[in-house]
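sequence? don't have it. structure:
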C-alpha cells in the first residue's frame, strides 16, 4: 500500500485546484477566496464503518455517501457548495494486499470526486491516517447574506412539507441486511448513494420559513424544527410520499415506520406559509423534485397524527433495540448474529 503522501498525491490531489482555491491540497492549509456579500456556511460530518455504512459496501458508494451526507447539510441551509475537506482513516489490514488496497482507494476516490464534480465542490485539503475505517468530511458553502434557511422560522399555520420520497434509506438498509447487493435497486441506491438536494435548497431560499435535511428520521428531525421554532406539528401520515418499492419490500406497517423514523433519506423537510405553497412547487418543478405537504404547524406542543408505537428516530449513544425500523444499531447487531 502506498505511503501517506504518495496516497494523497495519487488519489486525492485534483489536477486543478478548483474554483476560488488559491492554494489547495499539498500545503499545511488551504487558501480560499470567498465572495463579498456572501455568508460562509460550514458543516462537519463523520461516517464510521458499521455505524453509518456496512463494512462490505462498495468503495465507490462509501466515497459518494461520505460526501453526499455532508453536502446535504448545505442543502438544508439553501447554500451553494464550494469547498470540502476530507479526513480519511484507513484500516490497512482490512483492505488486504497492495493491489486490493489500491483498487479500493481508486473506487473510493472515484465515488467521492465524481460527486465533487457534479456539485462544483473543490476538494481543498484533508488528512489520511491509519485506524478503524472512518471518513470525516467538512463542507463549506456560500449563501447571500441574510438568506440562509434555518430551523427557527416556522410559525403556527405553516405547511410542513418534504421533497422527494421517504423511507428509502431504511428500506435500503433492510434489503442490505437481507443480502441484496445490487446498487441499481432503487431502495439500495437511496441508502448507499443518496442525492443531496442542493438545487432544491437554493430554490427554496426566500420561500421556506424553516428547513433541515432528514438524516435521523422524519420525526426526530421535525423535533428540531419544533424546538427551534417553538411550534407543534399535526401530521397526516396518509400523505407521506413513500419511496418506490418500499411497501413491497417491507409491508405497509414497516414502510410507514421507515418513512417516519428510518432516517438516511437526506430529503429536505421544510415549512412554509400557505400563501407561498404554489410558489414553492413552481420553484422545484424545473428540477424534477416533488414537494409534498404532510401536515401543518400548530400551537400545541408535540406531534399529533402519528401511531404511538412508532419510535422517534436515531440518536447516537441511545439504545434502539426495540424498534422494528432498521437503524445503525440494528446493523451492528446483524453483523454478530
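Thanks, I have the structure now. Quick caveat, the model's predicted, so the values are computed rather than measured.

C-alpha only now, for contacts and for neighbours.
Will do.

Could you count how many residues lie near residue 28?
For residue 28, the number of neighbouring residues by other Cα atoms under 10 Å comes to 10.

now do residue 132
With other Cα under 10 Å as criterion, residue 132 counts 15.

and if you look at residue 206?
So residue 206, with other Cα under 10 Å, has 16 neighbours.

take the one below as the second:
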C-alpha cells in the first residue's frame, strides 16, 4: 500500500462525516480554516515516540485516542474550543490492522469534540506521532499560566496519579502488585486519558491561571508559579487520592500524585471568593475538582503535611523531594 492509498483508506473522511471547519479541507498543499468571527486561534503541538511516551504493546485504538487527547488537553488548559488538527505519522511499516485500530480511536475522539482532521504527513521510520491542534477562544478569555494571584485557591481536577501507578505496575516495581481489576482500571487512565475540554470551557472568566498535568503535578505547578511570579502552599492532606491509590502506602500515593505524569488533569487557580463557582463548574463539566493549596506572594513552593484549615494548608513543612519528568534528563 502506498502513502496516498494509506491516507485515503484510514484518514480521509467522507464529506458527510465529521465537522467542517476548514474552508479548504485536506487534499491541497495547505488546509485553510476560519475561526468564528471575533474569535482567536489557540494552537498546540505534541509528539509521541514509541518507547518514550507509549509501550509497543499498547492497543492501537487506545494509542490513537491518546495521541489526540494529550493535544486536546492543552486546548482545555487554555479554555479553547477544539476546531481542527493535523497528523504527522511516522511508521516503520504499513500494518493495516494497526492502522485500522489507530485511526478508529483517533477519529472517534475527534468526532466527540468536533475536531476536524485537516491535513498532515506520513513517512517511513521509527514509530512516532505528531499532532498540531487548533481551537478558538474569545479575545481576553484564554486561560494562561501567568494569571495566578496571592490569595487564589489552587485546584486540580479528577484523580491524578493513577497513570503513574499503572506505569509502575508495568515496570514491576509495586509490592504488593496490583490485582487484575485495579491494574485494568489504572491502565485505562494511562492509555486512554480523558481531556477536560468541558471543564476548561467552564473555567473561562473564572480561573486566573491553568495548566494541564502532563509531566507531574508539582513540576507543572512550577511553570505557573514562575510565570505568575508567585509562590504556593499545598496541603498534602487535601490531595485527591483515588480508590486504587488509597490501597497503596502513603509514600507511594504521594509519589504518584505529586510527580506522576500522563494524568492530563487540569491544575488551576481561582479567587477564594469564587469557591462555590469552581465547584459548580466542575459539576457542570462532570468532573470532580479538589482544592489542594493556596497561592502566596512569597516565591517558592511549600508543602504542609496537614489538611486544609481556616487559613489554608496546615501542618508541618516537609521537604520537596519530588521532580517532574524531563525528556532530556529522564532515562
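Yes, it's here. The model shown is predicted, which means the values in this text are computed figures rather than measured ones.

hang on, residue 270 of structure 2 is in a strand, isn't it?
Yes - assessed by DSSP: H, G, I helix; E, B strand; the rest coil, residue 270 of structure 2 belongs to a strand.

Which residue, other than its chain neighbours, is closest to it?
residue 207 (4.5 Å; Cα to Cα, 6 or more residues apart in numbering).

can you check residue 222 of structure 1 too?
residue 269 (7.5 Å).

The one you found contacts residue 162, doesn't it?
Yes - look at residue 269 of structure 1 against residue 162 with Cα atoms under 8 Å: they come within range, at 4.6 Å.

contact partners of stretch 106-115 of structure 1?
11-12, 59-68, 123 (Cα atoms under 8 Å, 6 or more residues apart in numbering).

so where do the strands sit in the stretch 51-200 of structure 2?
81-91, 116-124, 128-137, 152-157 (DSSP state E, counting those that start in this stretch).

Over to the stretch 201-337 of structure 1?
Assigned by DSSP E, counting those that start in this stretch, the strands in the stretch 201-337 of structure 1 fall at 210-213, 232-235, 268-272, 291-298, 303-304.

To residue 5 of structure 1, which of these lies closest?
strand 210-213 (35.1 Å; Cα to Cα).

mean shift of the closest one relative to structure 2?
Taken over the aligned residues, the distance from strand 210-213 of structure 1 to structure 2 averages 0.5 Å (mean Cα distance after the TM-score superposition for structure 1).

list the helices and strands that strand packs on?
With contacts taken as 3 or more Cα pairs under 8 Å, 6 or more residues apart in numbering; DSSP states H and E, strand 210-213 of structure 1 sits against helix 59-76, helix 218-229, strand 268-272.

Output the ones you listed as CSV; include the columns mean neighbour count.
Below are these laid out as CSV (neighbours: other Cα atoms under 10 Å):
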stretch, mean neighbour count
helix 59-76, 26
helix 218-229, 21
strand 268-272, 27
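
Does residue 129 of structure 1 touch residue 4 like I think?
Yes - here residue 129 of structure 1 reaches residue 4: they are 7.2 Å apart, a contact under Cα under 8 Å.

ok, those two, which is more surrounded?
residue 129 (15 against 12).

What does the more buried one correspond to in structure 2?
Counting by TM-score structural alignment, residue 129 of structure 1 corresponds to residue 123 in structure 2.

for residue 140 of structure 1, same thing?
Looks like residue 140 of structure 1 aligns to residue 134 there (TM-score structural alignment).

center of structure 2, which residue is that?
Centroid check for structure 2 by Cα atoms, centre = their mean gives residue 264 as the closest residue, at 2.4 Å.

any idea how far the residue lying closest to that residue once chain neighbours are set aside is from residue 195 of structure 2?
Using Cα to Cα, 6+ apart and skipping the chain neighbours, the partner closest in space to residue 264 of structure 2 is residue 213 (4.9 Å). For residue 213 of structure 2, the distance to residue 195 of structure 2 equals 11 Å [Cα to Cα, to the nearest Å].

list residues touching both of these two?
264-265.

So residue 133 of structure 1 is in contact with residue 48, correct?
Yes - taking Cα under 8 Å as the contact criterion, residue 133 of structure 1 and residue 48 are neighbours in contact, 6.4 Å apart.

nearest spatial neighbour of the match of residue 140 of structure 1, skipping sequence neighbours?
That would be residue 43: by Cα to Cα, 6+ apart, it lies 4.6 Å from residue 134 of structure 2.

what about residue 296 of structure 1, distance to residue 209 of structure 1?
Distance, residue 296 of structure 1 to residue 209 of structure 1, by Cα to Cα: 12 Å.

can you check residue 15 of structure 1 too?
40 Å.
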